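> need coordinates for the following:
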Amino acid sequence: MWTQHELTLSPMRRGFHLITREVVAAMPELASIRTGLLHVFIQHTSASLTLNENASPDVRRDFERYFNHAVPDAWADFEHTQEGPDDMAAHIKASLLGPSLTLPVRAGKLALGTWQGIYLCEHRDQGGSRRLVLTLQGE
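This next block holds a predicted model:
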């Protein structure tokens, strides 16, 4: 079985946000899959996805601090500056983290570890709504 849905997330502030519940809710067919894969793809170049700690908000804040330190906004050597001081830094951060996740499905649920959750990584101050393509395959 294959199925695909688009999920549009409301605008979020810059940072790392847990979206596991939203992804699962947007894919009702997940409950009928014994074994499979869910591919989650973000259709943007200034936001990204990652899988990490789902319990402590400190982890998400530390991710944000680290990436802002490693790739600062308005770095003097950036040439692509027409879309604001956070745009080029957002593109680099999104490339480092990546646009997609492929997650195992077992017994009608995502087979994530106890402390794992899906993050939307919003790298812009005013990123706007974000579209995800969810593709489920399995039996």
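
> switch to C-alpha atoms for all contacts and neighbour counts from now on
Will do.

> which residues in this protein form strands?
Under the criterion DSSP state E, the chain carries strands at the ranges 2-9, 15-18, 35-42, 47-53, 100-106, 109-110, 116-122, 130-138.

> do you know which of those strands lies nearest D62?
Ranking the strands of the chain by proximity to D62 (C-alpha to C-alpha) places strand 15-18 first, at 9.3 Å.

> if we can go back for a sec, can you add mean neighbour count and give the strands of the chain back as CSV?
As requested, the strands of the chain are exported to CSV (neighbours: other C-alpha atoms under 10 Å):
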stretch, mean neighbour count
strand 2-9, 15
strand 15-18, 22
strand 35-42, 20
strand 47-53, 21
strand 100-106, 18
strand 109-110, 18
strand 116-122, 22
strand 130-138, 19
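
> make a markdown table out of these and add distance to G84.
A markdown table is the format used below for the strands of the chain (distance: least, C-alpha to C-alpha, whole Å):
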| stretch | distance to G84 |
| --- | --- |
| strand 2-9 | 22 |
| strand 15-18 | 17 |
| strand 35-42 | 21 |
| strand 47-53 | 15 |
| strand 100-106 | 25 |
| strand 109-110 | 37 |
| strand 116-122 | 15 |
| strand 130-138 | 18 |
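
> alongside the first, I'd like the structure of this one:
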Amino acid sequence: MDSEVITVRTGSQPTVRDITGEAASFVAGKGDGLLHVFVPHATAGVAIIETGAGSDDDLLTALDDVLPADDRWRHRHGSPGHGRDHVMPAFVAPYATLPVLDGRIALGTWQSICLVDPNGDNPTRQIRLSFLQG
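The predicted structure follows:
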């Protein structure tokens, strides 16, 4: 298995960051297999969604609706409402596995691989990309 860790700057606001380009570069020329994308953080996830047409902002809005950043959470360190960030990976998993065919990720026309990071307390994230040859 081939694996590497990339670092992504997410800033101080909740964000959906497209990492498709980085993932595509990682698998380029590797043939057929599986790409596994894993975020080793307790407050981030990986989503396969359309970006650039509002879906990324819609995802953040939906997460705010389902998981409000208020004082209801028992987990209380960090910024107000931070406890919801620790629950979010149960809704947006911290991993995704995708097919790779002839060195290209087999995504649908409008699909992108995105890091979902609601936690402004940590402005950088690591993402492990792993390729398992088929």
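
> where does the TM-score land?
TM-score of the superposed chains, computed with TM-score structural alignment, normalised by the length of the second structure, equals 0.90; 133 aligned residues with a C-alpha RMSD of 1.5 Å.

> quick one: contacts for A53 of the second structure?
A53 of the second structure makes no contacts at all, as judged by C-alpha atoms under 8 Å, 6 or more residues apart in numbering.

> still on that earlier bit, F63 of the first structure is nearest to which of the strands of the first structure?
The closest of these to F63 of the first structure is strand 15-18. By C-alpha to C-alpha, the value is 7.2 Å.

> mean deviation of that closest one from the second structure?
By mean C-alpha distance after the TM-score superposition for the first structure, the fitted strand 15-18 of the first structure averages 1.7 Å away from its aligned residues in the second structure.

> closest to F78 of the first structure out of the strands of the first structure?
Comparing the strands of the first structure under C-alpha to C-alpha, the one sitting nearest is strand 47-53, at 18.3 Å.

> OK, contacts around the spatially most central residue of the first structure?
Residue closest to the mean C-alpha point of the first structure, counted by C-alpha atoms, centre = their mean, is L49 at 2.4 Å. Shown in contact with L49 of the first structure (C-alpha under 8 Å, 6+ apart): F41, I42, L97, G98, P99, S100, L101, I118, Y119, L120, C121.

> could you find the counterpart of it in the second structure?
Under the alignment by TM-score structural alignment, L49 of the first structure pairs with V46 in the second structure.

> check contacts around the nearest residue to its match once chain neighbours are set aside.
With sequence-adjacent residues excluded and distances taken as C-alpha to C-alpha, 6 or more residues apart in numbering, V46 of the second structure is closest to L115, at 4.8 Å. In this structure, L115 of the second structure makes contact with T15, V16, R17, D18, I19, A44, G45, V46, A47, judged by C-alpha under 8 Å, 6+ apart.

> any idea what L115 of the second structure aligns with in the first structure?
Taking TM-score structural alignment as the alignment basis, one finds that L115 of the second structure is matched in the first structure by L120.

> and the aligned residue in the second structure for M88 of the first structure, what does it touch?
For M88 of the first structure, the aligned position in the second structure is G83, judged by TM-score structural alignment. The contact partners of G83 of the second structure, by C-alpha under 8 Å, 6+ apart, come to A69, W73, R74, H75, R76, H77.

> how about a cut-off of 7 Å?
G83 of the second structure makes contacts with W73, R74, H75, R76, as judged by C-alpha atoms under 7 Å, 6 or more residues apart in numbering.

> would CSV of those residues with distance to D121 of the second structure and neighbour count be doable?
Compiled in CSV, those are given as follows (distance: C-alpha to C-alpha, whole Å; neighbours: other C-alpha atoms under 10 Å):
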residue, distance to D121 of the second structure, neighbour count
W73, 16, 17
R74, 18, 10
H75, 14, 14
R76, 13, 13
